[in-house]
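>>> Sequence plus the predicted model coming up.
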Amino acid sequence: MRSLPRWLIASICGALIVTIAMGVRQTFGVFLVPLSEAFGLGREQVGLTLAIQNLVFGIATPFAGALADRYGGQRLLAVGAIVYALGVAAVTIAASPLLLLVALGVVVGLAQSATTFAPVFGVIGQLAPPARRGFAFGLVTAGGSVGMFAFVPLAQLLLAALGWQGALLALAAVMVLPAVLTPALGAPARRTGAADNAPSGQQVIALALRHPGYALLFAGFFVCGFHVAFIATHLPAYLVDSGIGATVAAVALALIGLGNIAGSYLFGALGDRMVKKQVLSGIYLGRAIIFVLFLIVPLTDASALAFGLSIGVLWLGTVPLTSGLVAQLFGTRYLGMLYGFVFFGHQIGAFLGAWMGGAVYDRTVSYLPVWLAALALSLAATAIHWLIDDRPARQVVEQPV
């Protein structure tokens, strides 16, 4: 039996790492109400902590990507997993809202930048051949969806059985596992003389900033971040407030992950065969349609579950397409860093989505204005991606292997 190619082995390992890191990340919405009650805070304040986590995640990601590009992602991923576990565990002993913000907002946010897409894509992008890159990125992205599908109901069960502190300690223990998996990614790809003579990171950043398509990718990914953070943070509370049971609400959130397993594979593969920017426009138009239906159809257990599954198909299908467009425009040598800067736009949107959900609710006792904002942003992103100039930049820097 022929052995699997190195890029596929690394992709499977990267998918497992992202499964755990993103799985733990997606459980925090389940803890929104328990943390609010334990610390005597409003949803806006806990939502702000998670919003800061998203922002720190975004700010740190370009630097994590640059470190992965320069030194290889393996060590970064291992250290990040340990810090992630410590940050989650520290939430259980936080003695004040400020310490909660430091542990869950800052420490966990920093660790997420070192354990998720940017460093993993930095490794995979240098290994996968261009014709299979979309599939490889889709495989890794699907890992985040598997994590969401598996970890959200697990967190709900742990919460019911152990309380919020015991549940978080259990998740912290699981978060150590990616440190064990990182050796399977293999050694960093060796550079050739041609790569050593290639443009520097600063030159490539300057090239990217002059490319209009890069700015539009940044803006479009902002919308994605707003959507996923708002929904992941506030959907369970929104459903419970509307009379849906807590278990059904957790299952609806988990179904987002299930739908995205298929969506990530599908859109990653489509990106290898179709025009990536047009597929992205289709995703955002699809989200707009789903939001409209969710708001006008009576909310029942069935419609809540249908929403979770349908929005899940379109959830992170943007990630392999966006990272693939970055590689198409600028090559793979600095993919981790350049994707990291675009991902920062995603996390600015995530900051606003997580925070605005709580802020609007605390003032109006309603999430409707935020749902309408999400709908408007979907339509804007549909146009933004259609307008992207996706012709490669003059200096495309591939990483020879």
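Arrived safely.
>>> From now on I want contacts and neighbour counts done on CA atoms only, so please keep to that.
Will do.
>>> and stretch 210-220, how far from the chain's centre?
19 Å (CA atoms, centre = their mean, to the nearest Å).
>>> go on, stretch 288-296?
In terms of CA atoms, centre = their mean, the centre of stretch 288-296 is found 23 Å from the chain centre.
>>> which parts of it are buried?
Residues of stretch 288-296 classed as buried under the neighbour-count rule (16 or more other CA atoms under 10 Å) are 288, 290, 291, 294.
>>> who's in contact with the last one?
This means residue 294. With contacts taken as CA atoms under 8 Å, 6 or more residues apart in numbering, residue 294 has the following neighbours: 303, 307.
>>> For residue 103, see how far away it is.
With distances taken as CA to CA, to the nearest Å, residue 294 is found 35 Å from residue 103.
>>> Ok, the third one next?
Residue 291 is 33 Å from residue 103, where distance means CA to CA.
>>> What of the second one?
Relative to residue 103, residue 290 is positioned 35 Å away (CA to CA).
>>> do residue 218 as well
If you measure residue 218 against residue 103 using CA to CA, the figure is 28 Å.
>>> In space, what's closest to residue 22 - neighbours in sequence excluded?
Nearest residue to residue 22 in three dimensions, chain neighbours excluded: residue 144, at 5.0 Å (CA to CA, 6 or more residues apart in numbering).
>>> Next, count neighbours for the one you found.
Residues near residue 144, counting by other CA atoms under 10 Å, number 30.
>>> Against which helices or strands is the helix or strand where it lies packed?
Element membership of residue 144, judged by DSSP states H and E, is helix 133-174. Helices and strands touching helix 133-174, by 3 or more CA pairs under 8 Å, 6 or more residues apart in numbering; DSSP states H and E, are helix 6-26, helix 73-91, helix 117-127, helix 246-273, helix 318-330.
>>> Below is structure B, check it against A:
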Amino acid sequence: MSTTHSKRFAPIFNPTTLVILAGALVLSAAMGIRQTFGLFIGPFSFDRGLPVTQIAFAIALHNLVWGFAQPFAGAAADRYGSTPVVAFGATTFAAGLAFAAVAPGGAMLIIGMGLLVGIGVSCTTFGVVLPAVGRIATPEKRSMAMGLVSAGGSVGQVLMVPLAQGVRLSWGIAASLFLLAFLMLLVAPLGMVLDRRARTGMPAPETAAEPLRKVLGLALRHRGYRLLTLGFFTCGFQLAFIATHLPEYLTLCHMPVGLGATALALIGLFNMAGSWACGWLGGRYRQHHVLGWLYLIRSATIGTFFVLPKTSTSVIVFAAVMGLTWLGTVPLTSGLVAKVFGTRHLGSLFGVCFLSHQMGSFLGAWLGGLAFDLTGSYSLLWEATVAAGLFAAMLHFPIDDATVNAPALRAEPAGA
């Protein structure tokens, strides 16, 4: 009887489940907090007299710094484990939020929300968390596991956006940002759980692996990897523009106060289902085909929302559909990299690919503010996000996803 009982409940506490839960919590904090930044554009502008372009540049810069730092954060996690990387990233992220909270002008805001947050988020998000999950999951379950982590990470967006908005309205910008900094510090120890595989006696990655420089050279010569990297630029461009400027855009459209925060929270809520669904689809269909259709659906949704009259209903529907396609690209993209090149250097290879994503994020956030200051409208950027999505879809369908025949690159775990 006791044996049956233990077998029934043992899977709840297996290493894969613990790593998924820890990864979801780290992602929830990091991704949820950065999704609140769009809520501070108006307050920073009105309360501290900063131009929208400058605020948008600070937010955009953290995306760019994130992108350039991600390959190094991924490589550090590949070599030293997630524990020191996540701890360093969470602390740096919190310091950046504290800098922004007390920033009297644009320079300090750019250092805090731009530079420090960018470094911190590179150590606490996809390029560090998903490789840890990818290594502990079996190949046939990897896409689903990554989808579950991405879906769980969306809890932070659902909770953080209304929390940040409520605290800001009651106690001001500084109190809201200090609270977010404290919450970020709470996840610093979770890197130890992401490294659980090494402590549970699971197979370690193959030590006699190809050097990183050779692996990167192989990847950059791979046509599919180049197309995937270029297409990932569009994902960052679309998401950063919407997350940063949707609240202000809805204000310009005379929508109810607080609808922007509601829309961002709904995106996070529906992203739970979307990320899980994309992980499930990636385990059953060719991942680059799922990515192609995802970009087509996203562009159609953005274009339809832009041309239709703005109502509370249309905003809610838009947020729901965007949420379903929001971060589903991440488990699909990282899963495709793992399928082609294996998991031994997944943090580094995904980090390089993610740099393209973050260059798109920088341009999406910054150009949105620049276009608004120059024209008084966001129309050009809405049109650009539609065109970019169609272009990305065309890039993904012809990708060759055959596994590269290089045994030293591959380090699949025996089981999970």
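Here it is on my side, so go on. None of these values were measured; they are calculated from a predicted model.
>>> picking up where we left off before, nearest to residue 198 of the first structure, of the helices and strands packed on helix 133-174 of the first structure?
Evaluated over those, closeness to residue 198 of the first structure peaks at helix 318-330, with 12.0 Å, by CA to CA.
>>> Aligned counterpart of residue 387 of the first structure in the second structure, please.
Under the alignment (TM-score structural alignment), residue 387 of the first structure pairs with residue 398 in the second structure.
>>> what does residue 205 of the first structure give?
Using TM-score structural alignment as the criterion, residue 205 of the first structure maps onto residue 216 of the second structure.
>>> What lines up with residue 258 of the second structure in the first structure?
Looks like residue 258 of the second structure aligns to residue 247 there (TM-score structural alignment).
>>> try residue 350 of the second structure
Using TM-score structural alignment as the criterion, the counterpart of residue 350 of the second structure in the first structure is residue 339.
>>> So the residue nearest to its match when sequence neighbours are not counted versus residue 303 of the first structure, what's the distance?
Once flanking residues are discounted, residue 339 of the first structure sits nearest to residue 323: 6.0 Å by CA to CA, 6+ apart. Relative to residue 303 of the first structure, residue 323 of the first structure is positioned 32 Å away (criterion: CA to CA).
>>> Looking at these two, which has the bigger crowd around it?
Shown here are residue 323 of the first structure and residue 303; by other CA under 10 Å, residue 323 has more neighbours (29 against 15).
>>> Residue 90 of the second structure: what's it in contact with?
Remark: with contacts taken as CA under 8 Å, 6+ apart, residue 90 of the second structure is in contact with 120, 121, 123, 124, 184, 185, 187, 188.
>>> Can you tell me which of the residues you listed is nearest residue 79 of the second structure?
Proximity of the contacts of residue 90 of the second structure to residue 79 of the second structure, judged by CA to CA, is greatest for residue 123, which lies at 13.6 Å.
>>> residues in contact with the closest one?
Residue 123 of the second structure sits next to 70, 73, 74, 85, 86, 88, 89, 90 when contact means CA under 8 Å, 6+ apart.
>>> now with 7 Å?
In this structure, residue 123 of the second structure makes contact with 73, 85, 86, 89, judged by CA atoms under 7 Å, 6 or more residues apart in numbering.
>>> In a markdown table: those residues, plus distance to residue 148 of the second structure.
Supplementary listing: the contacts of residue 123 of the second structure in a markdown table, determined by distance: CA to CA, whole Å:
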| residue | distance to residue 148 of the second structure |
| --- | --- |
| 73 | 22 |
| 85 | 22 |
| 86 | 20 |
| 89 | 22 |
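>>> which of those residues line up with contacts in the first structure?
Cross-checking the contacts of residue 123 of the second structure against the first structure gives 73, 85, 86, 89 as conserved contacts, using both residues aligned by TM-score structural alignment, their matches' CA atoms under 7 Å.
>>> any idea what the third one aligns with in the first structure?
With the correspondence set by TM-score structural alignment, residue 86 of the second structure lines up against residue 77 in the first structure.
>>> Residue 17 of the first structure versus that match, what's the distance?
When CA to CA is the yardstick, residue 77 of the first structure and residue 17 of the first structure sit 9 Å from each other.
>>> Do I have it right that residue 230 of the first structure meets residue 354?
Yes. Using CA atoms under 7 Å, residue 230 of the first structure makes contact with residue 354 at a distance of 4.8 Å.
>>> Tell me which of those two has more neighbours.
Set side by side, residue 230 of the first structure and residue 354 show more neighbours around residue 354, with 31 against 27, by other CA under 10 Å.
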